[in-house]
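I'll drop the sequence and a predicted model, then ask my questions.
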Amino acid sequence: MNRVFVSILLFLTVACTGKSPQEKSAQKVETPLQNTSIEFTELSHGFGELKAGEIVLHTFEFENTGSHDFVIESIETDCGCVHTNHIQERVKPGEKGWIEVELDTSGLVGREYKTIEIHGNSKELKHLAIFATVKNELLDIKY
């Protein structure tokens, strides 16, 4: 009796969770992004000499030089003082995109070099860099 009950329960569980053929065909099939190539107009930017507490911005521009759409999946920075904003849409072949980088110099001093890593469907992992010399009246470092 127990085996019959378990068998019926198992059958109903499997039968009720499956989707009908109409539901399966109605689902949108996402095709994986194919790798493409992008080229930046510059890979680094120097802000020069800044005072601690300044917030500065720079926009890096790139072009999709490949034959497939480019999508930025994520951007990683090596410091909490660097924030990014980027184009959210797909960048079609031949079109241009942008990544805006903000550097907050609060609490920084001396020569600062920060990196930005772009994760997307480009053939190669892309790295950007920003640098500045930060003057901080509270700290004085001699080189």
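In hand now; what should we look at?

for the rest of this, base every contact and every neighbour count on C-alpha atoms.
Will do.

do you have the helices of this structure handy? List them.
Ranges of helices within the chain are 2-17, 21-26, based on DSSP state H.

of all the ones you listed, which lies closest to residue 142?
helix 21-26 (66.9 Å; Cα to Cα).

related to what we said a few turns ago, dump the helices of the chain to JSON lines, plus distance to residue 95 and mean neighbour count.
Shown next, in JSON lines, are these (distance: least, Cα to Cα, whole Å; neighbours: other Cα atoms under 10 Å):
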{"stretch": "helix 2-17", "distance to residue 95": "44", "mean neighbour count": "10"}
{"stretch": "helix 21-26", "distance to residue 95": "32", "mean neighbour count": "9"}
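
next up, a structure to set beside the first:
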Amino acid sequence: MKNTAAIVMLLVLLGCQNKDSKTTTNTGTPKFEFQEEFYNFGSLQAGEVVSFSFGFSNSGDGTLIIEKVEADCGCITIHFPEEPIAPGESDFIEVVFNSAGETGRIYKEIMVYANTQAPTAKLAIVATVNNELINLYSKN
């Protein structure tokens, strides 16, 4: 009976040990390193849809996880990696700007929330949007 209890205890311990060895813990600190944090689309005609990819790398020593990315305008669509980014790896965040209904000098911010030491990173885009319809009405 003692041998059976010892074998069961050994199997339980080995099972727990194998389970723990498969789980990954993020013991390091991930860090964003963006190639650019600001992009100027230049002069656009209202209605143009343009995009830019903000390249970045994880220059930290922990796995980088982007939790969410938000823009301050519904005119922006964002595509970002949902998989963890290992230390030393690179990827990009694509920002698509639809200039329909906009006019003049435009400044938009994109907030990136991640498991980094500074939990947010700010990206920005600018453009000068020429909107003939709005310009026509403002001259009368």
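Perfect, I can see it now. Since the model is a prediction, treat every value here as computed from it, not as a measurement.

that's a helix at residue 15 of structure 2, yeah?
Yes: counting by DSSP: H, G, I helix; E, B strand; the rest coil, residue 15 of structure 2 is found in a helix.

and residue 134 of structure 2, what's its match in structure 1?
Alignment note (TM-score structural alignment): residue 134 of structure 2 maps to residue 139 of structure 1.

just confirm its match contacts residue 107, I think it does.
No: between residue 139 of structure 1 and residue 107 there is no contact under Cα atoms under 8 Å: 9.3 Å.

may I see the helices of structure 1 arranged in JSON lines, with distance to residue 132 of structure 1 as well?
JSON lines is the format used below for these (distance: least, Cα to Cα, whole Å):
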{"stretch": "helix 2-17", "distance to residue 132 of structure 1": "58"}
{"stretch": "helix 21-26", "distance to residue 132 of structure 1": "54"}
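
name the nearest residue to the residue nearest the centre of structure 1, sequence neighbours excluded.
Among the residues of structure 1, residue 74 comes closest to the average C-alpha position under Cα atoms, centre = their mean, at 1.8 Å. The shortest distance from residue 74 of structure 1 to any non-neighbouring residue, by Cα to Cα, 6 or more residues apart in numbering, is to residue 119 (5.1 Å).

all set now, cheers.
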